[in-house]
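Visitor: Quick one: sequence and predicted model below, then my questions.
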Amino acid sequence: MEPTNQTPPQEKENPFPTPPSEPQLPPSIASLSLSLSSILPLFQPKIPSLLSPPQPNKLKIPTQASSLTHLSLSTKTQSPPSKNKSSFKSTLSANPLKSPLSLGPHRPVDPSAAAAFRRTTIVWFRNDLRVHDNECLNTANNESISVLPVYCFDPADYGKSSSGFDKTGPFRATFLIESVSDLRKNLKARGSDLVVRVGKPETVLVELAKEVGAESVFAHREVSHDEVKMEEKIESKMKEENVEVKYFWGSTLYHVDDLPFKLEDMPSNYGGFRDRVQKLEVRKSIEALDQLKGLPSRGDVQPGDIPTLMDLGLNPSATMSQDGKPGPNASMAGGETEALQKLKRFAAECEAQPHKGSKDGAQDSIYGANFSCKISPWLAMGCLSPRAMYDELKKTASRAVSASSSRNDGGSGSSKTGTNWLMFELLWRDFFRFITKKYSSTKKQLEAAPATACTGALA
């Protein structure tokens, strides 16, 4: 109703008269803008009668609207054309999910800002064929509803090199096949499985991600040039599919993030590297989970068969001796199960090793059977982690090495006896992996200065 300047005598005087110079304003109204395709289904049972047919996207509600879980309110005061419009906007939220339910799989546009909870994550096993001390597997299990473990036999790793030799020999391939088989067994025992494929990882992983609707791919980083180039290919392919790729570090005794220098500033000789890291603390190893998340229900992915030597283009007879019996390496069974058993045997042997002092007070080093721990093949395949090896020896061989450590160096870690000898050997392994990682890119290879393992002055 248009306001008038004269009030009829029979009407009651307005207790709040409006100045005659300005027209009377109608009461402010609150409007709620809703996205009918997403928010309305959540509240439709509560407010169906409030919908206005002429304006399906606008909704007039009482002032008690703050009781709803998520509202976007705006109030506008009507004013004469000569006056500027004033508005007030407010957002009320009591819902921690922040966004309405979505029927499609959530794939973050920016992987670096992805949510901490995922529906499906692919765990790409590489040289980490274990369930213990596996940050990649544990993180995926903790942050996802379902987990798809995958291992790819890349054809590029087999066949002949440019020099005419096998890229992967029959003994190493046999050890790898046994390790993958043991990993599948350990995953099955925890309610999961291992999907095995023969093909290029950048192709296999993209196909599996599409099939199961995966939101992310987790893997441990590697260090060689070819492996780094593979990671770049996969990142590029997954970016096109809006799938997050996240890498972890788990192949060395010391974590790359704990180094007291940037990797590009790493000393190029072992002596300089050892001096910089010898006082660092070794991270605790991660316990293996007793139960893992199941495989995704979407896609009905088949685990697949583990290939044989013939499937990989290798001759099985090459692993046999001339008399047809298994070769000398046949007793080295691959896999995490064998690696942990071998580690326990080696730790017990270290504990039982007698310590004989020399005239100058020095101690004999504890090398285990035949002056070697003989665990290198399992470390190379990732069936055993260096940190787990170090933790086990610290627990079981502490009494055996206490006298040696206290007499030689006060436990500072610089001696080559007992556990300190083991640290010395694992440090060499760390040095070569870090220095390889430092120069693994094409640019770094062109700029690289020669690395040396000399512990003293440069030769």
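Guide: Received it, and whenever you're ready, just let me know what you need.

Visitor: Every contact and neighbour count from this point should use C-alpha atoms.
Guide: Will do.

Visitor: Roughly how far does the nearest residue to residue 248 once chain neighbours are set aside sit from residue 349?
Guide: Nearest residue to residue 248, sequence neighbours excluded (C-alpha to C-alpha, 6 or more residues apart in numbering): residue 220, at 4.6 Å. Computed as C-alpha to C-alpha, to the nearest Å, the residue 220 to residue 349 distance reads 32 Å.

Visitor: Also residue 211?
Guide: 49 Å.

Visitor: So these two - more neighbours on which side?
Guide: Remark: of residue 211 and residue 349, residue 349 carries more neighbours, 19 against 14, as counted by other C-alpha atoms under 10 Å.

Visitor: Residue 396: neighbouring residues, count only.
Guide: Residues near residue 396, counting by other C-alpha under 10 Å: 17.

Visitor: tell me the contacts of it?
Guide: 347, 348, 351 (C-alpha atoms under 8 Å, 6 or more residues apart in numbering).

Visitor: can you give me the strands in the chain?
Guide: 29-33, 58-60, 70-77, 86-93, 118-125, 144-153, 195-198, 216-220, 244-248 (DSSP state E).

Visitor: Got another one to weigh against that:
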Amino acid sequence: MNGLIWFRNDLRTIDNHSLYNACRENEKVIGIYCLDPRHFETTQYGFKKTEKFRTQFLLETVTELQQNLANKNITLLIYLGYPEQIIPKVIAQYQIDTIYHQTEWTTEEIEVATEVQNSIPTVDWKTHYDQFLFHPDDVPYEDWEKIPEVFTEFRKQLEKKIRVRPTVAITAKPISNVIEEKTDIPTLDDLGFEPFEQPHTTAFPFKGGENQAHNRIQDYFWDTKKLAVYKKTRNGLVGKDYSSKLSAWLANGSISARTIYWEVQEFEKKVIKNEDTYWLIFELIWRDYFKYISLKHGNKIFQLNGILQKEYHWNQNTKAFHQWTNGNTREHFVNANMIELQKTGWMSNRGRQNVASFWAKEWEQDWRIGAAYFESMLIDYDVHSNYGNWMYNAGVGNDPRDRKFNIKRQAELYDANGKFQKMWLTPELF
């Protein structure tokens, strides 16, 4: 039997159930990754769907994945092209019996998978929910409609009733599993981008890839033990260590939520167990929650009225968009965060909440434009967390209170000495 793993947002060898099952069930196994040109096109709003920052991180990630798989005698073929055109050719060439891939449920991913499936009807498909902390088969809901609309209820139910599953790993295949075909990994230039260097002030000076994710855990958990103060520092704005920064590797699946969870458990056994260590798990549960809300509500997460189907007056002002993205609003704190994003592809959690609130609640601009801009720019873009958080901040998501941030007060609380704002804005403003 011959198996093909179609990698998408699960770009890892450790704790990858598609890879694990393909290796157990097949004599011959190969992997494929397609850089889909649609991800690099210009959106209806006039900017690229994926900008250079996440693209660079992705290229670094697939490069490392290819090497890690090669170490297990598994070939990863990497192509620039449409999956529905490329995968059928690979299926035919290597006489594939079964395709393994991670379950996706948002529109664009489903449409591509359906096109691929329709073009090769004789091949078996095996999919796995593999981006959760709490596996969908384990949660205490008979169907997605029963998922609570309030996060706290969801968290308490799952923490009480569910045990996180153990991670899985593969052993190397025989050397005979390696195929002769080699593919060149596309470059930034191939995808329409100029090479670039990150400014030294970036809070995310990290590379993409599974090994890099594990290096980060080693540094943040074990070498510096910063995990022990995570909750106290997580609202920081400057430097690489105010938060774990694991979101980028989680977003493209270079590391699994389960791997992080069990590493926290180990840290709590060997170093310290406190509110700070728990808070990283708390954030993983929030991440899960947005995925479950997306499963429950489907395309409502992309609609103007959100999952609450709440009507507000929204504007679509191009001048406002340019002011916001270029850091030319009346709020220095918003401006500094937006320039950081523009120059580095990163923004803190505290910054994201404030700039989203300003765009949606102060200026009453269409929140979906802000969400699409984040999708373009953020290294750690995750469809469910991004749109879930934007709905939340726009008052059409999982927060019926419809709050608005007092941005001047936020700046006083989190950047009292103006260090962050001075870093990204013209000094004479202060």
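Guide: Arrived safely. On a predicted model such as this, the values are computed, not experimentally measured, just so you know.

Visitor: After superposition, what's the TM-score here?
Guide: Overlay of the two chains. TM-score (TM-score structural alignment, normalised by the length of the second structure): 0.65; 312 aligned residues with a C-alpha RMSD of 3.2 Å.

Visitor: In a markdown table: the contacts of residue 396 of the first structure, plus neighbour count.
Guide: Formatted as a markdown table, the contacts of residue 396 of the first structure follow (neighbours: other C-alpha atoms under 10 Å):
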| residue | neighbour count |
| --- | --- |
| 347 | 25 |
| 348 | 16 |
| 351 | 19 |
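
Visitor: with these in mind, which one is nearest to residue 432 of the first structure?
Guide: Nearest to residue 432 of the first structure among the contacts of residue 396 of the first structure is residue 347, at 25.0 Å by C-alpha to C-alpha.

Visitor: Looking for the alignment partner of that closest one in the second structure.
Guide: Alignment note: residue 347 of the first structure maps to residue 221 in the second structure; criterion TM-score structural alignment.

Visitor: So that match versus residue 147 of the second structure, what's the distance?
Guide: Taking C-alpha to C-alpha, one finds residue 221 of the second structure at 32 Å from residue 147 of the second structure.

Visitor: contact partners of stretch 229-237 of the second structure?
Guide: 203, 242-244, 275-277, 279-280, 348-351, 414-415, 420.

Visitor: Mind doing that once more with 10 Å?
Guide: 203, 220-221, 226-227, 241-245, 274-280, 337, 347-351, 413-415, 419-421 (C-alpha atoms under 10 Å, 6 or more residues apart in numbering).

Visitor: Give me the nearest residue to the aligned partner of residue 315 of the first structure in the second structure, chain neighbours excluded.
Guide: Under the alignment (TM-score structural alignment), residue 315 of the first structure maps onto residue 194 of the second structure. Excluding its sequence neighbours, the residue lying closest to residue 194 of the second structure (C-alpha to C-alpha, 6+ apart) is residue 188, at 6.6 Å.

Visitor: pretty sure the one you found is touching residue 195, no?
Guide: Yes: with contacts counted by C-alpha atoms under 10 Å, residue 188 of the second structure reaches residue 195, the gap being 6.6 Å.

Visitor: and the helix or strand hosting residue 342 of the second structure, how far from the chain's centre?
Guide: For residue 342 of the second structure, the enclosing helix or strand under DSSP states H and E is helix 332-344. Put simply, helix 332-344 of the second structure sits 20 Å off its chain's centre (C-alpha atoms, centre = their mean, to the nearest Å).

Visitor: That one aligns to what range in the first structure?
Guide: Helix 332-344 of the second structure covers no residues of the first structure once aligned (TM-score structural alignment).

Visitor: cool, stretch 279-289 of the second structure as well?
Guide: Using TM-score structural alignment, stretch 279-289 of the second structure pairs with 421-431 in the first structure.

Visitor: And the contacts of the matching stretch?
Guide: Outside stretch 421-431 of the first structure, the residues touching it (C-alpha under 10 Å, 6+ apart) are 251-256, 266-271, 273-274, 277-278, 365-367, 373, 376, 379, 386-387, 389-390, 393, 413-417, 419-420, 433, 436-437, 453.

Visitor: What's the average distance for that stretch when superposed on the second structure?
Guide: Between stretch 421-431 of the first structure and the aligned residues of the second structure, the post-superposition mean distance stands at 0.9 Å (mean C-alpha distance after the TM-score superposition for the first structure).

Visitor: contacting residues around residue 234 of the first structure?
Guide: Counted by C-alpha under 10 Å, 6+ apart, residue 234 of the first structure has contacts 201, 202, 203, 205, 206, 217, 228, 245.

Visitor: Take the residues you listed and keep only those in helices.
Guide: Judged by DSSP state H, the contacts of residue 234 of the first structure include 201, 202, 203, 205, 206, 228 as members of helices.

Visitor: could you dump those residues to CSV with distance to residue 120 of the first structure and neighbour count?
Guide: Listed next are these as CSV, based on distance: C-alpha to C-alpha, whole Å; neighbours: other C-alpha atoms under 10 Å:
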residue, distance to residue 120 of the first structure, neighbour count
201, 18, 21
202, 18, 19
203, 18, 12
205, 13, 24
206, 14, 18
228, 25, 17
